[in-house]
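>>> Please find the sequence and the predicted model below.
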Amino acid sequence: MIPIAGPDRVCYHPRPQQPVQFAQGAPTMARRRSRPGNGFGVMSLGLLTLVAIGWLGWRGGWWPVDVAPAATNPALSDTPLEESRRAAELDTQVVLPNQFEPPITPPLPVPRVVAGSESSFPTATAANWRPTGSRPTEQQLATVASSPVQPAGKPRIEPVTAGLDPAGPRTLAEIDTLIANGDLVVAHKALSWIYFQQPAERSKISERIERTAGAVFFSPRPHILPAHTIQPGDSLAAIAPRYKIGWQYLAALNHVSPRKIRSGQTLKVVRGPFRVIVDLSEFSLVVRTRSEYVRRFEIGIGRDHSTPLGRFRVLRKVPDPQYTDPDGRVIPAAVPENPLGRFWIDLGEGYGIHGTNQPESVGRAESRGCLRLRNDDIRLLYGMLVTGCEVVIHR
């Protein structure tokens, strides 16, 4: 109490409350409340450390780079339905936009191209083919002039004019020397020149060109372009469109699984897109680049000249297609009764390239107009082509 003096008395006033005790107690209470906060900070720091380690591992290529989530149930992931779903999802990423052209329906009758007549390919004679000896003269190497007027509906297949050896075509003896020395890339270019410029000589070089094509386009070595180095976050489905090829073909070319690629790994790549030349008179489908032979497949064609002639584009690719026959009966996908097989390459207007459940029909004219391949062949072709690839059909 505090005494207060008045005029005639002394009174006492209550002493005001002092905040000293509260000030002294405040730090103690603050210290007690800060203990849970310190534990949370340690936990946050640990989580941040784990995240940083994971990020550094991903950037450094310590973790595998997957094209799709890893299979958690192999029994289910290996079923045809799951395989077709995964293939369809990946195919949607391999698209060349604004590359479509409507098919050309030629007027009937279409003149048949026979040996010795005007053809899409330059003809070869004994005068301009010299398998041994000195090089041909410039006159013998002159490109056969094409007709200035192309009949309606008759596709023109351009002869090889780019990517040739500056020294000109080589003799078979020179090509054999190149092959023996392991220079398969140059040897294949020379053989491709003969294949497209001198078709009469194809039988003489068939064994050689299949060997060199297998090394150049279906083997991890030798490289024909600088190797592609996989970057963090890459997948085959993302890499393949940069070169305009299918991711399935890229995987087969390098003998790798799309789920087991790593950052820093190198891949052999080739420049696409591939072109397809179909010769109905020979029941053949030839895959080529701009200047080089890639692969030849035997095909089945339409009966009664029902396969259309012209220049087409691959409009879409469908794994495990469903089939509806002319009577409206629906045959589900991936069953032995389905005449389309496991793959459909759509050319438009109801025509396409597909597999078959009748392999004996390949090499014959028995389809309703589509092109049939054996099932192993259509699987390979399906992986090579992408949406927008050119397909030329001629007779």
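Thanks, I have it. Numbers count the residues shown, from 1 in each chain.
>>> From here on, just use CA atoms for contacts and neighbour counts.
Will do.
>>> residue contacts, Phe274?
Going by C-alpha atoms under 8 Å, 6 or more residues apart in numbering, Phe274 touches Ile245, Val287, Arg288, Thr289, Arg290, Met384, Leu385, Cys389, Glu390.
>>> Not counting sequence-adjacent ones, nearest residue to the last one?
Nearest residue to Glu390 in three dimensions, chain neighbours excluded: Arg313, at 4.7 Å (C-alpha to C-alpha, 6 or more residues apart in numbering).
>>> Over to the third one?
The shortest distance from Arg288 to any residue other than its chain neighbours is 4.9 Å, reached at Val294 (C-alpha to C-alpha, 6+ apart).
>>> The one you found: what secondary structure?
At Val294 the chain is in strand, as set by DSSP: H, G, I helix; E, B strand; the rest coil.
>>> hmm, back to that, residues near the residue nearest to Glu390, how many?
Residues contacting Arg313 under the criterion other C-alpha atoms under 10 Å number 23.
>>> Touching, it and Leu385? I think so.
No - checked against C-alpha atoms under 8 Å, the pair Arg313 and Leu385 is beyond contact range at 10.5 Å.
>>> Pasting the second one now:
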Amino acid sequence: MNWSKGWSIGIAAVVVGLTTLGVGYWAGRRTPTASAPTTVAPPAAPTATVRPQPVAPAVSAPPAAPALTTVEQAIAREEWVEARQLCQQLLQEHPESPAAAQAQQRLGDINVQLLFHPSSAPGAPFYKGYTIESGDTLGRIARRSKTTVELLQKANRLAGEKILVGHALKVPTVAFSVVVDKSQNTLTLKADEEVVKTYGVSTGKDNQTPVGTFTIVNKLVDPPWYTAQGVIPPGSPENILGTRWLGFSKPGYGIHGTTDPGAIGQSVTAGCVRMRNAEVEELYALLPMGTDVTIVD
């Protein structure tokens, strides 16, 4: 082999290899192609926030007001049982409503109406039917039922005390009691445990009205007033007892009417409980002898 020729071939091969490597190297290092510039949209102009103008709230009636209107409508129709149920519902659902106090007052008036003029409507309270038997008198029926002859007469529209065997009477099923709250100057009439009506009263100045539970032991219509200066007759402007007296088991104390209705709600008496005359007359007709009266501070 000709060595000079061999070296020439070898050198040529090396040159070719290096040339190949160079081409590959520069192929790997391509010149980057200039890309088109990215178009960035300018920021959108801020949208102006449109704030709604405040709207004055509509003035609406309290939730209990429509219910109270419904009560008044039932009263106007003389649907007393319905009116009573509506009042009770209003007081249960809206006890803190401004209408609640008015509903409570209405309920008291409705209850008294139903006591003096019982309803035959379904759900009517306070009464049951009774058939008069031989030997019955209004007085005996009243004592057995723990009520008064006057209430039996009013409830059954009787002009007198004459009754006939076999005839039907409405007779109360409830027992009454009274709670006097000296701090509030109120008297609450209850039938069993249900509040019938709450009345404003006057109690003793300087805490003179005694506390405790007493019973009614005597009752007088148009009572005279016995004073150290003598007896002041019924009807006299100076007779502070008014038209009714319900005496307690504690002597010298009781519930009575007044000649000064403007003082109701104040602690101004010598120890008795004063009521407006029309209201003490209501109470007088309802409460029999032996009724409990509880007085609290």
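The structure has been received and is ready for your questions. If you're wondering where the values come from, they're calculated on a predicted model, not measured in any experiment.
>>> So which of the contacts of Phe274 of structure 1 are in strands?
Those of those mapping onto strands are Val287, Arg288, Glu390, per DSSP state E.
>>> is it true that the last one touches Val286?
No - under the criterion of C-alpha under 8 Å, Glu390 of structure 1 is not in contact with Val286, lying 11.9 Å apart.
>>> okay, and the common contacts of the two?
The contact lists of Glu390 of structure 1 and Val286 share Val276, where a contact means C-alpha under 8 Å, 6+ apart.
>>> Of the two, give the one with the bigger neighbour count.
The residue with more neighbours, out of Glu390 of structure 1 and Val286, is Glu390; 21 against 17, by other C-alpha under 10 Å.
>>> Trace that one over to structure 2, please.
In structure 2, Glu390 of structure 1 lines up with Asp292, judged by TM-score structural alignment.
>>> Quick check: its match vs Gly252 of structure 2, distance?
17 Å (C-alpha to C-alpha, to the nearest Å).
>>> List the contacts of Ser183 of structure 2.
Here Ser183 of structure 2 is in contact with Asp297 (C-alpha under 8 Å, 6+ apart).
>>> mind checking what it lines up with in structure 1?
Per TM-score structural alignment, Ser183 of structure 2 is aligned with Ser281.
>>> Neighbours of Ala252 of structure 1, how many?
Applying other C-alpha under 10 Å, I find that Ala252 of structure 1 has 17 neighbouring residues.
>>> Quickly find the element holding Gly37 of structure 1.
Using DSSP states H and E, Gly37 of structure 1 maps to helix 20-59.
>>> Please disregard the earlier target; I meant Trp344 of structure 1.
Counting by DSSP H and E, Trp344 of structure 1 is part of strand 343-348.
>>> moving C-terminal of that strand, what's the next helix or strand?
Counting by DSSP H and E, what follows strand 343-348 of structure 1 is strand 351-354.
>>> Now do that next one: which elements does it pack against?
strand 343-348, strand 371-372 (3 or more C-alpha pairs under 8 Å, 6 or more residues apart in numbering; DSSP states H and E).
>>> Looking at the ones you listed, which is nearest to Ser206 of structure 1?
strand 371-372 (22.8 Å; C-alpha to C-alpha).
>>> in the superposition, what's the average offset of the closest one relative to structure 2?
Taken over the aligned residues, the distance from strand 371-372 of structure 1 to structure 2 averages 0.7 Å (mean C-alpha distance after the TM-score superposition for structure 1).
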